[in-house]
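J.: sequence and predicted model, in that order:
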Amino acid sequence: MANNNRELGNFLRKARSQVDPEQAGLPPDSRTRRVPGLRREEVARLAGVSTDYYARLEQGRPIAPSPGVVDALCRALGLDEAGRTYLHTLLGVTAAPSRRHSRSAQRLRPGLHQLIDALDGEPVLVLGRRSDVLAANRMAKALFTDFDRMPVRHRNYARWMFLSEEPRSLFVDWEDQARAAVESLRLEVGGDADDQATNDLVAELRGKSTEFDH
């Protein structure tokens, strides 16, 4: 990459200016933002690189990032397919083909069902990826809801939180509980943006809940 690559610097600055910090999964920050979007150090943190490393990329320094680092930057900046291709081209890195997949089925280890059933004095929920409910003991079913009675694809804590009436009457701090469920999903998306089941869940919640993105 040539020195003083203004095109790359301009692209990175524009891309991070268009990212909403909250939607990127960053915690609330009381500091005043002088410009919209993410700060350099926030992009670096989301991409798993140092702030100095990212700053040098924006400055067009002669750096040759690995394909993995470039993919992490694409995810941190929320780039679409065209943006991903353009960034890879600017950096001279071959883009990996886009993947649409769902990971393997989630299963509990043998004996775990018996263990949570034995903890009868406290409600116990076992959550898997994207907050799927994998198991619940008797107390949890009585306090929350009987997830076993739902279709398998509906047994999800975030889905129940936003699309059912029960949580709103159950939790005095429903907004805080809902916000925590959203944060968990954001971490899932950040960890594997191509997981189809997670993306389908997020799309469903955005389509059916006016509160999910707020």
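T.: Nice, I can see it.
J.: please make it C-alpha for all contacts and neighbour counts, starting now.
T.: OK.
J.: which ones are touching the closest residue in space to Val133 that isn't next to it in sequence?
T.: In this structure, Val133 finds its nearest non-sequential neighbour in Leu127, 4.7 Å apart by Cα to Cα, 6 or more residues apart in numbering. Neighbouring residues of Leu127 by Cα atoms under 8 Å, 6 or more residues apart in numbering: 133-135, 157.
J.: thought Leu205 was touching Arg159, still the case?
T.: Yes: counting by Cα atoms under 8 Å, Arg159 does reach Leu205; the two are 7.0 Å apart.
J.: next up, a second structure to put side by side with the first:
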Amino acid sequence: MDRHAELGEFLRSRRARLRPEELGLPDYGSRRRVPGLRREELAQLAGVSAGYYTRLEQGQCRGASDAVLDAIARVLRLDDAERAHLYSLARPRPATRRRSPRPEQLRPAVRTMIESFGEVPALVLGRVVDILAWNPMAHALLAGHLDRDAPHRPADRPNFARMLFLDPHTRELYGDDWTRKARSTVADLRMIAGRHPDVPGLAALVGELTVASPEFARLWAAHTVGDCRTDSCVYHHPVVGAMELTVELMALPNDEGQRVAVFNAEPGSPSEAALRLLARLAGPRVEDPPPPGHPNRSDHSKHSDPSNRSDPSKHRDHSDHADH
């Protein structure tokens, strides 16, 4: 992605959201060609020449000092995430020799870690929010309609942003929280683009979603940035109903750009009970049928299609028989 173009678009979008009177500038009632601050006004408030700021916004001025960037961030009223994004765009990393992109790898120890979470949903997001691995509970929660083994095959790996904008199952799962989740996901991708503009797959993902989803295109054009670390959503699961879950995202220090997402319910809440019910309905894999006496065995024995045993979404008609 063109970092210089990104810097200019980001600065213009931040200027457009401010009105001169908010910053103590006189408003002479003149008609403005564009909304928000003019370049000359921003330069005046930041204490730099209009020519210098114009060159910076056009990507013709490199190596801006901390003092200049801090002054611009102050005038534009950038929050911490936006300030970090400005620095990422204005201070690009040295170019590295490009190699043929290889599928992103997941360390076996990380896979073992998320499997050990048991009835707590957990997954690993890659640098461009590909799902590199999920434990059975995360699969049952987010994507019971998809192949559980898909993350193991690089060509078939689900991508969270693609699921959110293009998969109707995921849209239904988030319900009324979908718009907020979509906004935060795009803001997260913007942050990734600033930090790792040359990461393989990012430009292709953004291009695909821009073409396929007008909602994504609109949010991407807004240049909103944000660092996703925690979130709380109501998930409308097709089998066990609504669950309010908190998601914690934790960066893996030894795996640049990879993050672990863990989903938890309030202890003792109806959401926790629904999550435990989902764990029972998710059951073991098809290769490992339930042992005699297992509470799910009688349910599964009624179906001639063995694929029903691994897909909790196919137990919709039997959820009334589960032990609440």
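T.: Good, I have the coordinates. Remember, it's a predicted structure, so these values are computed and weren't measured experimentally.
J.: whereabouts in the first structure does stretch 113-126 of the second structure align?
T.: Aligned by TM-score structural alignment, stretch 113-126 of the second structure falls on residues 115-128 of the first structure.
J.: pull out the buried positions in that stretch.
T.: Residues of stretch 115-128 of the first structure classed as buried by neighbour count (16 or more other Cα atoms under 10 Å): 116-117, 123-125, 127.
J.: quick one: which two of those are the most distant?
T.: Using Cα to Cα, these reach their maximum pairwise distance at Asp117 and Leu127, which is 15.2 Å.
J.: what's the longest strand anywhere in the second structure aligned against in the first structure?
T.: Counting by DSSP state E, the longest strand found in the second structure is strand 241-251. Using TM-score structural alignment, none of the residues of the first structure align to strand 241-251 of the second structure.
J.: let me know the next secondary structure element after that strand.
T.: Following strand 241-251 of the second structure in sequence order, the next helix or strand is strand 259-264 (DSSP states H and E).
J.: next, the angle from that following strand to strand 241-251.
T.: 150 degrees (axes from the mean of the first three to the mean of the last three Cα atoms, to 10 degrees).
J.: where in the first structure does the following helix or strand past strand 259-264 of the second structure fall?
T.: For strand 259-264 of the second structure, the following helix or strand on the C-terminal side (DSSP H and E) is helix 270-282. Aligned using TM-score structural alignment, helix 270-282 of the second structure spans no residues in the first structure.
J.: can you give me the strands in the first structure?
T.: Using DSSP E, strands in the first structure cover 125-127, 133-136.
J.: so can I have TSV of the ones you listed showing distance to Leu73 of the first structure?
T.: TSV is the format used below for the strands of the first structure (distance: least, Cα to Cα, whole Å):
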stretch	distance to Leu73 of the first structure
strand 125-127	29
strand 133-136	31
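J.: okay, now the residue lying closest to Val247 of the second structure once chain neighbours are set aside: neighbour count?
T.: Closest residue to Val247 of the second structure apart from its sequence neighbours, by Cα to Cα, 6+ apart: Phe263 at 4.6 Å. If you count neighbours by other Cα atoms under 10 Å, Phe263 of the second structure ends up with 21.
J.: quick check: Phe263 of the second structure touching Leu249?
T.: No: proximity of Phe263 of the second structure to Leu249 does not meet the contact threshold set by Cα under 8 Å, at 9.2 Å.
J.: returning to that earlier point: quick one: the longest strand of the second structure to helix 270-282, angle?
T.: Using the same axes, to 10 degrees: strand 241-251 of the second structure against helix 270-282 is 90 degrees.
J.: which other helices and strands contact strand 241-251 of the second structure?
T.: If contacts are counted by 3 or more Cα pairs under 8 Å, 6 or more residues apart in numbering; DSSP states H and E, strand 241-251 of the second structure sits against strand 230-237, strand 259-264, helix 270-282.
J.: okay, buried residues for that strand please.
T.: 242-250.
J.: picking up where we left off before, same list (the helices and strands packed on strand 241-251 of the second structure) but as CSV, adding distance to Ala193 of the second structure.
T.: Putting those into CSV (distance: least, Cα to Cα, whole Å) gives the following:
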stretch, distance to Ala193 of the second structure
strand 230-237, 20
strand 259-264, 16
helix 270-282, 34
